[in-house]
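Novice: here you go, sequence then predicted model.
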Amino acid sequence: MTGCQRQPVEEVVEGIRKQAVDEADAPTDGGSLRSVAWSEIPDELFKDGAIQTWGEALAQSAQYYRRLPPEQTFEFGSYKVSAARMHQATQELAELARSGDLVGLEQVLKSRYRLYRSIGGNSKGNVLVTGYYEPLLHGSTKPSARYHYPLYRLPPDLVNCADRKKGCRMERGKPAPYLARAQIDAPYLTKPEPQKTPPPPPAKNAKNAKNVKKESKTTKKTARSKPAGPLANRGLELVWVDNVIDAFFLHIQGSGRVQMDDGRLIRVGYAGTNGRSYKAIGQILIDEGKIPHEEMTMPRLRQWLMDHPKEQQRIFFANASYVFFREMAVDAVGNINVPLTKDRSIATDHRLFPKGAPGILYTTLPIMGADGKSVTGWRPETRFIVNQDTGGAIRGPGRVDLFFGFEENIEYQAGVMKQNGSKFYFIAPIPEKR
């Protein structure tokens, strides 16, 4: 939640991400990776009992590289690899991983692939690892007292500004900033106090009595009319959900699932944003002294919002960025347009690191209690991963977001992740012999 602040990485406390990345301020130094020896990697990496899932993730990246022009290049620091070579490499590693041959995989990697470590947020390899997931919401195709908050489709009047590729709308032939969250959401987050209807004046005759009665009905009808925002009544409502907090977190995650009141389970995914700047609401509460920095996690933030319903509008509206959604036929996809793989896909700053590339992540993961919600300890973990996603909260060489997937209570496991002192590496194929 605080990850999109432009601040030192050590101060970032949450990694719930999925906002549009601004291309205009992309780093250009190309020095975010350093070549290192395989001896840096612990032997535990090659004892992965679920290595087949890495193979599945690699197969998705292979499809991504296959769609690209063969000559397109990917940078591992100063080392460049063509899309054709990356396609070949990910196919080879996918087959080895799917076979479960860890001995053969280790031999191939150490003899035919190079290892590059991220310089991290402090240029010493220190990386902050956070987690994201697919949330579950409850919704309906029709608004009601329960299902009162809309998830909107991408509006047709949302266009890209030519200068910075941000969302705009045309006003009198000129681009203007698109609607902010407060403008879009005000009718749905504002709950006006019930208005007391003043007593009617005493009726002097039957005619006046009828007029008073008619006037009273009109007043009641007006009071009961539903609020409508600037996007309402345009056929843009994808689905109506029953929880504003869940909806806000969906805006941050970028994709999720909605259990419909008719029994269907649908998938919704990121379609675009309004182009407004993202502001991390977790950082607001830290700055205001509402939640201590060291206690800030997504579960802690959620509980605070639940305990302070009158503050929700102010906190939510502080983040002007707004996400639009679309219904999806497949599972959550990343920025290379392939399905993400639970526990294997990561999100990084795509301006710095090669999209789709295989890698290795060293971090610590929570040990969850029997309730699935409480943390009983932490365990070190070294695992193979694939770089298949990005987000505005994931900035710089010292940030990684690990995809935890979709399952019951997974938000508690992903939400407590803010593991500094982690490291991550990329794996690049050596040049082919001619």
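Specialist: Received the coordinates, thanks.

Novice: CA only for contacts and neighbour counts going forward, please
Specialist: Will do.

Novice: and the helix or strand hosting Val103, what other elements does it pack with?
Specialist: Taking DSSP states H and E as the criterion, the element that holds Val103 is helix 102-112. The contact analysis (3 or more Cα pairs under 8 Å, 6 or more residues apart in numbering; DSSP states H and E) places helix 102-112 against helix 83-99.

Novice: what does the helix it packs on contact?
Specialist: Helix 83-99 has contacts (Cα atoms under 8 Å, 6 or more residues apart in numbering) with 51-59, 61-66, 68-74, 102, 104-105, 357-358, 428-429.

Novice: what sits against Gln419?
Specialist: Residues in contact with Gln419, defined by Cα under 8 Å, 6+ apart, are Val127, Leu128, Val129, Thr130, Thr363, Thr364.

Novice: could you identify the most distant pair in those?
Specialist: Taking Cα to Cα as the measure, the contacts of Gln419 span a maximum distance of 11.7 Å, between Val127 and Thr364.

Novice: give me the more crowded residue out of those two.
Specialist: Applying other Cα atoms under 10 Å to Val127 and Thr364 shows that Val127 carries more neighbours, namely 29 against 19.

Novice: coming back round to it: which of the contacts of helix 83-99 fall within strands?
Specialist: Secondary structure assignment (DSSP state E) places Thr73, Phe74, Pro358, Ala428, Pro429 from these within strands.

Novice: what about the third one, how many residues nearby?
Specialist: For Pro358, the number of neighbouring residues by other Cα under 10 Å comes to 26.

Novice: settle this for me: it is touching Ala59, isn't it.
Specialist: No. Here Pro358 does not reach Ala59: they are 10.7 Å apart, not a contact under Cα atoms under 8 Å.

Novice: what sits against Ile184?
Specialist: For Ile184, the residues meeting the contact criterion (Cα under 8 Å, 6+ apart) are Gly229, Pro230, Leu231.

Novice: neighbours of the second one, just the number please.
Specialist: Using other Cα under 10 Å, Pro230 has 12 neighbouring residues.

Novice: OK, contacts around it?
Specialist: If a contact means Cα under 8 Å, 6+ apart, then Pro230 has Gln183, Ile184 as its contacts.

Novice: so it, which of the three states?
Specialist: When the structure is reduced to helix, strand and coil (DSSP: H, G, I helix; E, B strand; the rest coil), Pro230 reads as coil.

Novice: pretty sure Asp246 sits against Gly139.
Specialist: No. With contact defined as Cα under 8 Å, Asp246 does not count as touching Gly139 (11.1 Å).

Novice: the residue nearest to Val323 when sequence neighbours are not counted: how many residues sit nearby?
Specialist: Distances taken as Cα to Cα, 6 or more residues apart in numbering put Thr273 closest to Val323, at 4.4 Å, once the chain neighbours are dropped. The tally of other residues near Thr273 (other Cα under 10 Å) stands at 22.

Novice: against that first model, consider the following:
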Amino acid sequence: MIRVLAAAALGLFMAGMAHSQDTTYKILDFKDLDGWERDDHAAALQVFQNTCTDLDEPDWASLCAVAQNITSAKSFFELFFRPVLIEDGNDALFTGYFEPELDGALAPDERFRFPLYSMPSEARENTVWLSRREIETTDAMHGRGLEIAWVDDPVELFFLQVQGSGRIRLPNGNHVRIGYAGANGHPYRSIGVELIRRGVYSPHQVSAQVIKNWVRRNPVDGLELLRHNPSYVFFRTVDRVSPEDGPLGAMNRSVTAMRSLAVDPAFTPLGAPIWLEKDGEDPLRRLMIAQDTGSAIKGAQRADIFFGTGDDAGRAAGRLKDPGRMLVLLPIQRAFALLPESEQ
């Protein structure tokens, strides 16, 4: 999955939501939400407050103002919102994402040999520029001062590009946060699918960790495998966000571990509270906030849970691929406006 944390328009709460013959809307009561009574609504309200000030439509702006001086978070959501089940005919799927953290340095040495590049002018000017192979094996990037940092692991660098943002942990303990700056315009090709095509693994065996282990066991063939994906991501430093806060999401605000969701804004308005009922091995019942998007997140019942920063978060996120359902909490009038006239 390529995650591009690009800013999204926030004025799409009605016109931008999908309205097709396959899309259905059903308003439920809060008593219909499994686990609603047991959640930490105050934690969700705090995350909602982080981005609701950016919602400039009158009903959202009014609710945001009320949210700043609320005494009971649970009552706030129950009084001003209604849970709406939006379905488009596709099965629900919930996955996870995280912010990678790599060991690196601001200057190269014997250990830190693999550069992260800022975006060259040629890549900005051309729809399609050099491939990953050409960027890594020619002198096109050398001597131009485009290096942001150097890391010690080309495999982790590859997956950092897949995620689109992350942190670099420097030898002195400080951190540099980096974000997505652009790409070379080539289509993304899955190296997991390529390993399956070669007969190395069957579909149920492939995961990010399995791919990483294979590349490390086969360093020469492994680098060639990575170059099977011609897409290449360039970065920028993110200075206005503390490295201790979460990375920026699509609303250009920090996302919060286990409270922020990446959604499809065609169905789910950015900034809206979401009641998540994720099933599977470790069921999750939690009020979350739609604060991010992703190129692989498409559909009314599709979402990506942000697990946090670092290896532990990455392992937890990588294991997640579960069914369930999610309901969008919409302002009352907005919720009923979605229903057919016969049901209003």
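Specialist: Noted; the coordinates are in hand. Please read all numbers here as calculations on a predicted model, not as lab measurements.

Novice: rewinding a little: hmm, which two among the ones in strands among the contacts of helix 83-99 of the first structure are most spread apart?
Specialist: Checking these with Cα to Cα, the most distant pair is Thr73 and Pro358, at 15.3 Å.

Novice: can you pull out the strands in the stretch 151-300 of the first structure?
Specialist: 159-160, 167-171, 174-177, 237-241, 255-260, 265-273 (DSSP state E, counting those that start in this stretch).

Novice: mind putting the ones you listed into a markdown table with distance to Ser216 of the first structure?
Specialist: Converted to a markdown table, the strands of the stretch 151-300 of the first structure look like this (distance: least, Cα to Cα, whole Å):
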| stretch | distance to Ser216 of the first structure |
| --- | --- |
| strand 159-160 | 45 |
| strand 167-171 | 41 |
| strand 174-177 | 42 |
| strand 237-241 | 32 |
| strand 255-260 | 38 |
| strand 265-273 | 43 |
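
Novice: tell me the counterpart of Pro203 of the second structure in the first structure.
Specialist: Residue mapping for Pro203 of the second structure onto the first structure gives His293, with TM-score structural alignment as the criterion.

Novice: wait, that match touches Gly282, no?
Specialist: No. Between His293 of the first structure and Gly282 there is no contact, the gap being 9.1 Å when judged by Cα under 8 Å.

Novice: quick one: which of the two has more around it?
Specialist: More neighbours sit around Gly282 than around the other of His293 of the first structure and Gly282, counting by other Cα under 10 Å; the figures are 24 against 16.

Novice: how near is the more buried one to Asp307 of the first structure?
Specialist: Distance of Gly282 of the first structure to Asp307 of the first structure, given as Cα to Cα, to the nearest Å: 15 Å.

Novice: now Gly269 of the first structure
Specialist: In this view, Gly269 of the first structure and Asp307 of the first structure are 29 Å apart by Cα to Cα.

Novice: more neighbours: which of the two?
Specialist: Neighbour comparison, Gly269 of the first structure and Asp307: the larger count goes to Gly269, with 24 against 11 (by other Cα under 10 Å).

Novice: just tell me what the more buried one corresponds to in the second structure.
Specialist: So Gly269 of the first structure corresponds to Gly179, using TM-score structural alignment.

Novice: grab the nearest non-local neighbour of that match.
Specialist: In space, and not counting its chain neighbours, Gly179 of the second structure is closest to Ser165: 4.4 Å by Cα to Cα, 6+ apart.

Novice: residue in the first structure matching that neighbour?
Specialist: Looking across to the first structure (by TM-score structural alignment), Ser165 of the second structure lines up with Ser255.

Novice: for Leu223 of the second structure, same thing?
Specialist: Counting by TM-score structural alignment, the partner of Leu223 of the second structure is Gln313.

Novice: grab the nearest non-local neighbour of its match.
Specialist: Leu189 (6.0 Å).

Novice: what do you get for Arg189 of the second structure?
Specialist: Once its chain neighbours are removed from consideration, Arg189 of the second structure has its nearest residue in Asn229; the separation is 4.7 Å (Cα to Cα, 6+ apart).

Novice: against Ser121 of the second structure, how distant is that neighbour?
Specialist: According to Cα to Cα, Asn229 of the second structure stands 22 Å off from Ser121 of the second structure.

Novice: for these two, indicate the residue with more neighbours.
Specialist: Neighbours per residue, other Cα under 10 Å: of Asn229 of the second structure and Ser121, the larger number sits with Asn229, 19 against 8.

Novice: report the buried residues of stretch 294-301 of the first structure.
Specialist: Met296, Thr297, Met298, Pro299, Arg300, Leu301 (16 or more other Cα atoms under 10 Å).

Novice: so Ala42 of the second structure makes contact with Ala73?
Specialist: Yes. Contact between Ala42 of the second structure and Ala73 holds when scored by Cα under 8 Å: they sit 5.1 Å apart.

Novice: before we move on, the earlier item: ChimeraX command to pick out the buried ones of the contacts of helix 83-99 of the first structure?
Specialist: The following ChimeraX selection, which keeps only the buried ones among the contacts of helix 83-99 of the first structure, applies the criterion 16+ other Cα under 10 Å:
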select :51,52,53,54,55,56,57,58,59,61,62,63,64,65,66,73,74,102,105,357,358,428,429
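
Novice: still on that earlier bit, from Tyr278 of the first structure, how far off is the match of Pro203 of the second structure?
Specialist: Remark: distance between His293 of the first structure and Tyr278 of the first structure (Cα to Cα) = 20 Å.

Novice: run a quick neighbour tally on Gly139 of the first structure.
Specialist: Neighbouring residues of Gly139 of the first structure were enumerated by other Cα under 10 Å; the total is 27.

Novice: need the nearest residue in space to it, chain neighbours excluded.
Specialist: Nearest one to Gly139 of the first structure, counting by Cα to Cα, 6+ apart, is Val241 at 4.1 Å.
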